[in-house]
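> below are the sequence and a predicted model; questions follow.
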Amino acid sequence: MTLTGNLLIGRAGVPATAGTMKAFNPAVGELIEPEFAFGGAAEVDRAVRLADEAVDSYSHTGPAERAAFLDLIADKLEAVKDELAARASLETGLPIAQFEGEVVRTAGVFRKFATVVRQGRFLQVAIDTAQPDRQPTPRMDHRLQKVALGPVVVFGASNFPISYSVAGGDTASALAAGCPVVIKAHNAHPGASEIQGRVIQEAVAEVGLHEGVFSLVRGAGNEIGEALVDHPLVRAVTFTGSEGGGMALYHRAQQRPEPIPVFTEMTSVNPTFVLPAALAARGAEIGGGLVQRAMYNAGQACLKPAILLALDGPGFQELRDAAIAEVEKAAARTMLTPGIHDSYVRNAQRMENGGATLIGAGPVPARAWDGQSLLYEVTGEQLLADPVLRKEVFSPAILLVRLTGMDQLLEVARAFRGQLSATLHAEAADHAAAEQLLSILERRTGRIVFNAFSIPQEVSYASTHGGPFPATSDSRFTSVGMGAIERFIRPVTYQNFPDDLLPQPLREANPLHLWRLVDGELSQH
């Protein structure tokens, strides 16, 4: 596929109207051809208006047609796997093999959402049949289904150029819900973004959908993002990134004349608690294993287990020594962008200024934007005294916390803000203590992991990628897993309707053979 650098607005490739940019390879410090177009408010308006024009037809596609569209996107992603992985590697400095896996995972997500659409359970159909003879008042027929919100704006993320980007889970789940998507591509990987965008654009055309079902825009600075959030036809926004960036979009959306939901995934340290019996039995295994997982993607992952907490007792020294040994052999790797690298340097210095002691470091970086693996240590008292130490450091840096006892462990657990995940390692002798900890963690995270590590995460019906603020802006929803579709649908009740005017999922004969809640009982009739 020859890259054009154009914006993708409906079926058209649109050249620059507000300047251009080139991708940057952080591994070698060089710009990469070609030039990529920037657009402005006019391009945003065109993309969103097309999306709004597409809502009525696309949101009313049948399950088979919409599922086939999602499957086609998956097929097309796999067909460009090698090219897409190579371009993503060129724009990030990360290994090609990593992105080959990301393409396979992303295609799999589209196929899973195709299955969700075919099953139709996400519509949450409920029927309360008429009771004309009910006393003292009769009941009319009521039928409910979930419908698509409308145009969705997706902000692509920097750290996963495929699975959290143009063809990522936000796009897949919004399209599955019946919502047209306008993606704001991340400037860190414009070539990889264009390849994914053209895959979806081609699928839209081949299936014969309205061209406004998908568009891709790109811009410099904050202006284009603000224009997207401000546009009166946009009905929801998703964002993966920093707390500052996410909250700026969230507040802006609430200040609109018609506020809209902004589903953000922002910051998390994913604390790992090691209880006494597990520490004594498996301290070294846990310490080394956590560091290995934390160094995935050079520590640039939202689920990185960044803070390891354990009691100062049997097994602690073994855990500490194993973690140090693993950090010291973890080679420095190129970070995604110079900006992320600079932030890492500042935040590492912030930890040291907060009293953290450096107890382990990997080999010295050979290149300008490589991230050196670092292991810091603090006491429980220090962690409680300084909230800075409990903040995310988006990098290959880990914090080990030495605790004095269970009372302090529980106090520290209560001090954490909302998290995407939390982990506890425990043996049978720890279960009483684990029950105490669980009641605290349930209020602070969307996923609790037992005797494993927070990364990687399965994409499934039972998976959750969300949590209380500031992990996300709305803890009721997930951005990963089949439940992610629920962000983009809302309920509509049809009261006293003639059968031929009802949407197909609600008709008396159940022509789509969906499972429905009829008078409080699940039925496929």
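Cool, the structure landed.
> from here on, just use CA atoms for contacts and neighbour counts.
Will do.
> how far off centre is the longest helix seen in the chain?
Identified as the longest helix of the chain according to DSSP state H is helix 96-119. With CA atoms, centre = their mean, to the nearest Å as the basis, helix 96-119 stands 14 Å off its chain's centre.
> put this beside the first:
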Amino acid sequence: MTSVTTITGQALINGNAVQGNGGSFQAFDPSLRQHIEPSFHMVDLEQINEACALAGAAFDTFRALADAKRADFLETIAAEIMALGDALIERAMAESGLPRVRLEGERGRTCNQLKLFADLLREGSWRDARIDTALPQRTPPRPDLRMRMIPVGPVAVFAASNFPLAFSVAGGDTASALAAGCPVVLKAHSAHPGTSELVARAIVKAVEQCGLPAGVFALLTGTGNGIGQTLVAHPAIQAVGFTGSRSGGTALMAVAAARPQPIPVYAEMSSINPVYLLPQALAARGDDIAQGFAGSLTMGVGQFCTNPGLVLGIDGPAFDRFAAVAAEALADVQGATMLTPGIAGSFQRGVASLAGQSCVTTLINSNDAQVQEAGKGAPALFKTQAAEFLARHALHEEVFGPASMLIACKDVAEMVAVTERLEGQLTATLQLDEGDFGAAEQLLPVLERKVGRILANGFPTGVEVSTAMVHGGPFPATADGRSTSVGTGAINRFLRPVCYQNLAQALLPESLRDGNPSGIWRRVDGALGKA
């Protein structure tokens, strides 16, 4: 029997390791610039269809599982991931170039979010149970109406490149879909296939230990767009979770919309996360803010979806000093290995494009030929005037990596004008003191329309996994700005409401029966309680 820490290069379908029939590829070590054994085998159309069909067949059994047992399943996954030990961390280091401490922290986050959803399942409010009791004497009479949320069906999940654990095989999309009661068919990212196989084996082992249908989870391996498009088009799939490029997300949205039965795609795609340096804060602590900004921009070689890619300030000596201090801090940061050659190449093209704009001043760009040839990314900081930024949409595009643009505005009104022209964002950050509250009040109504999370006196990198977190925003930050991919609210993406009218008590789900045998929070005749 193959050990859960053995990497075979196979897909996992129906609880078994399956040799893909669609060709092969190898993982790549971006630090050593060399391929890594073993070869991974790509699934073909028949294998994709099998995984989806098995997920469909497993759905009713899995969704009927008691909440406490599904919570146990999530906690078992977390325990099995931890049991992989150093084998998981070392393979992830080799495939990503990320340091051990980062990946150990990411593993902890992955397991903690599984446990967070387990707690949510036991608490029960996620079902949003509502009861309007019958009013037979009313004219017209009101029937007995009872509503709860149920899972939508099997979910296709696409692992992200920049978080090989926390946004990958057992990441937030998988955790929230499984918590909802949705089987998951996961497309592994080709940048870390060995890491993916190890985590997938831990999930499959948890499926076996908990006595669940094998179709509850499958891992599909391969490169290119064909596997993902075939997966999303399969009629058994009822929703999609994706984290990646704007082009990749919109391509999947097009496939999902073209189906005979269109389905929702929850895609996290593009964000430049503006930071606002309001006048009083900039004057009082501009140097400290500049240092913090430099640290945030270069964290993880800038490969975070919440990277501060845009900084707005009032033109003048204080903003000039901020620019100088930030550039000096960035100059001390050496170029570092990026996750994949593709990401490194895209970053270098984006930096070159900004540096080539006549209206843009380059404050620092350490991406020399040696850095580029090594597949690394080094800090780059640019500056332009608000009027130029407003006139050139090309300046609004995300450069994924440690690059940012400073925007010199005439006044707060011009800050607001720039904000109005921005696309949807994951975050916006206000650096402000009490004397800036008036300026903040002008910005907040616009920011509420434009972003999913508004921060004060911090930096956007670092997303807390909690009940109140929103990691989402209007398009193109996400495909559906009403959703979040982090926090317990992420479960709502994979649920839909069902109402039961005048159904006999014996036929009602337990969560809606009189006496509240589940002991969960419910809204009865408009009043929230556990009665």
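In hand now; what should we look at? Here the structure is a predicted model, which means the values were calculated and not measured.
> residues in the second structure aligned with the longest helix of the first structure?
Under TM-score structural alignment, helix 96-119 of the first structure corresponds to residues 100-123 of the second structure.
> residue 329 of the second structure -> the first structure?
Per TM-score structural alignment, residue 329 of the second structure is aligned with residue 326.
> could you pull up the residues touching its match?
288, 291, 292 (CA atoms under 8 Å, 6 or more residues apart in numbering).
> do residue 336 of the second structure as well
Residue 336 of the second structure makes contacts with 301, 376, 377, 378, as judged by CA under 8 Å, 6+ apart.
> report the buried residues of the match of helix 96-119 of the first structure.
Residues of stretch 100-123 of the second structure classed as buried: 103-104, 106-123 (neighbour count, 16 or more other CA atoms under 10 Å).
> after superposition, how close is that stretch to the first structure?
Mean deviation of stretch 100-123 of the second structure relative to the first structure after superposition (mean CA distance after the TM-score superposition for the first structure): 0.5 Å.
> what are the boundaries of the strands in the stretch 51-200 of the first structure?
Remark: strands assigned in the stretch 51-200 of the first structure by DSSP state E, counting those that start in this stretch are 126-128, 142-148, 152-155, 181-184.
> ok, the contacts of residue 336 of the second structure in the first structure, which still hold?
Contacts from these that recur in the first structure, judged by both residues aligned by TM-score structural alignment, their matches' CA atoms under 8 Å, are 301, 376, 377, 378.
> mind putting the residues you listed into JSON lines with distance to residue 473 of the second structure?
Listed next are these as JSON lines, based on distance: CA to CA, whole Å:
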{"residue": "301", "distance to residue 473 of the second structure": "23"}
{"residue": "376", "distance to residue 473 of the second structure": "30"}
{"residue": "377", "distance to residue 473 of the second structure": "27"}
{"residue": "378", "distance to residue 473 of the second structure": "28"}
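> farthest-apart pair in those residues, please.
Spatial extent of these (CA to CA) is set by the pair 301 and 376 at 8.6 Å.
> intersection of neighbour lists for those two?
By CA under 8 Å, 6+ apart, the residues touching both residue 301 of the second structure and residue 376 are 335, 336, 337, 338.
> any chance of these in CSV, with distance to residue 149 of the second structure and secondary structure too?
Formatted as CSV, these follow (distance: CA to CA, whole Å; DSSP: H, G, I helix; E, B strand; the rest coil):
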residue, distance to residue 149 of the second structure, secondary structure
335, 48, coil
336, 46, strand
337, 45, strand
338, 42, coil
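> out of those, which is most surrounded?
residue 338 (27 neighbours; other CA atoms under 10 Å).
> counterpart of that residue over in the first structure?
Looks like residue 338 of the second structure aligns to residue 335 there (TM-score structural alignment).
> and if you look at residue 72 of the second structure?
Correspondence of residue 72 of the second structure to the first structure, assessed by TM-score structural alignment: residue 68.
> and what of residue 278 of the second structure?
For residue 278 of the second structure, the aligned position in the first structure is residue 275, judged by TM-score structural alignment.
> thought that match was touching residue 426?
Yes - the criterion here is CA atoms under 8 Å, and residue 275 of the first structure meets it with residue 426 at 5.4 Å.
> so between the two, which is more surrounded?
Per other CA under 10 Å, whichever of residue 275 of the first structure and residue 426 has more neighbours is residue 275, with 25 against 21.
> so what's the more buried one up against?
Residues counted as contacts of residue 275 of the first structure (CA under 8 Å, 6+ apart) are 310, 311, 424, 425, 426, 427, 430, 433, 434.
> pretty sure the third one sits in a strand.
What it means is residue 424 of the first structure. Yes - using DSSP: H, G, I helix; E, B strand; the rest coil, the assignment for residue 424 of the first structure is a strand.
> identify the residue of the second structure aligned to it.
Using TM-score structural alignment, the equivalent of residue 424 of the first structure in the second structure is residue 430.
> how many other residues sit next to residue 351 of the first structure?
Using other CA under 10 Å, residue 351 of the first structure has 23 other residues around it.
> to which residue of the second structure is it aligned?
Alignment note (TM-score structural alignment): residue 351 of the first structure maps to residue 354 of the second structure.
> quick one: contacts for that match?
Shown in contact with residue 354 of the second structure (CA under 8 Å, 6+ apart): 360, 382, 395.
> correct me, but the first one touches residue 382?
Which is residue 360 of the second structure. Yes - taking contacts as CA under 8 Å, residue 360 of the second structure lies within contact range of residue 382: 6.5 Å.
> rewinding a little: top of the contacts of residue 326 of the first structure by neighbour count?
Ranked by the number of neighbours (other CA under 10 Å), those place residue 291 first, at 28 neighbours.
> do you know how far that residue is from residue 362 of the first structure?
From residue 291 of the first structure across to residue 362 of the first structure, the span is 12 Å (CA to CA, to the nearest Å).
> find residues that contact each of these two.
Residues touching both residue 291 of the first structure and residue 362 (CA under 8 Å, 6+ apart) are residue 327.
> whereabouts in the second structure does stretch 34-52 of the first structure align?
Counting by TM-score structural alignment, stretch 34-52 of the first structure lines up with residues 38-56 of the second structure.
> with stretch 247-264 of the first structure instead?
Going by TM-score structural alignment, stretch 247-264 of the first structure sits over residues 250-267 in the second structure.
> may I see the buried residues of that stretch?
Applying 16+ other CA under 10 Å to stretch 250-267 of the second structure flags 250, 252, 253, 255, 256, 262, 263, 264, 265, 266, 267 as buried.
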